[in-house]
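Q: I'll drop the sequence and a predicted model, then ask my questions.
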Amino acid sequence: MEFKVVLTKDIETGWLVAEVPNLPGCISQGKTKAEALQNIKDAIKGYLASLKKHPEERVFDRNIEIEAVSVN
């Protein structure tokens, strides 16, 4: 199963915060991109395990698109 992950650099700590838009509340972090991605994979596995116990909370079938826009 594949999920889109949004990485945002925390300007205070320099760490990368990883979020999964289709899994509300599924957030992790890491000092490096590789670490953040590994940590979010672990968080996703935990999230999915929780959904097996609570299938009514399944929300990951939303279609997410990310686009860049310019503003003058």
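A: Structure's in. What do you need?
Q: can we go C-alpha only for contacts and neighbour counts from here?
A: Noted.
Q: how about the secondary structure of the nearest residue to Gln29 once chain neighbours are set aside?
A: Spatial nearest neighbour of Gln29, excluding adjacent residues (C-alpha to C-alpha, 6 or more residues apart in numbering): Val17 at 4.3 Å. What DSSP: H, G, I helix; E, B strand; the rest coil gives for Val17 is strand.
Q: before we move on, what about Gln29?
A: strand.
Q: count of residues packed around it?
A: 22 (other C-alpha atoms under 10 Å).
Q: okay, one more to line up with it:
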Amino acid sequence: MKKSIFKDVIVFLVMLAIVAVVCWFLPDSIPFHFNEQGEADLVVNKWFLLLGTVIPYSAYIQFFRKRKGGK
């Protein structure tokens, strides 16, 4: 059980590191939401994108992690 948790933490940290490297090369402010005229009405700091690491990690949990019970 501990080996599985260790592997999950390593996978999450690798994903977080990849997103951090990508964020390093982005401009300081990123348009995040656009209105119907095509103008950015929500601009966020580039490091806000680190919160998006949860999305690929949840896909990893759903599709690639071994389930208990043999399935």
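A: Happy to help now that I have it. None of these values were measured; they are calculated from a predicted model.
Q: TM between them?
A: Scored against TM-score structural alignment, normalised by the length of structure 2, the superposed chains reach a TM-score of 0.35; 36 aligned residues with a C-alpha RMSD of 2.8 Å.
Q: picking that back up, so the residue nearest to Gln29 of structure 1 versus Lys41 of structure 1, what's the distance?
A: 13 Å (C-alpha to C-alpha, to the nearest Å).
Q: out of those two, which sits in the more crowded spot?
A: Val17 (22 against 19).
Q: was I right about that one contacting Gly30?
A: Yes: contact criterion C-alpha atoms under 8 Å: Val17 of structure 1 and Gly30 qualify, at 6.8 Å.
Q: now the common contact residues for these two.
A: Ala36 (C-alpha atoms under 8 Å, 6 or more residues apart in numbering).
Q: show me the contacts for the closest residue to Phe34 of structure 2 other than its chain neighbours.
A: Nearest non-adjacent residue to Phe34 of structure 2, counting by C-alpha to C-alpha, 6+ apart: Ala40, 4.4 Å away. Taking C-alpha under 8 Å, 6+ apart, we find Ala40 of structure 2 in contact with Pro31, Phe32, His33, Phe34.
Q: going by distance to Asp8 of structure 2, which of the residues you listed wins?
A: Closest approach between those and Asp8 of structure 2, by C-alpha to C-alpha: Phe32, at 29.1 Å.
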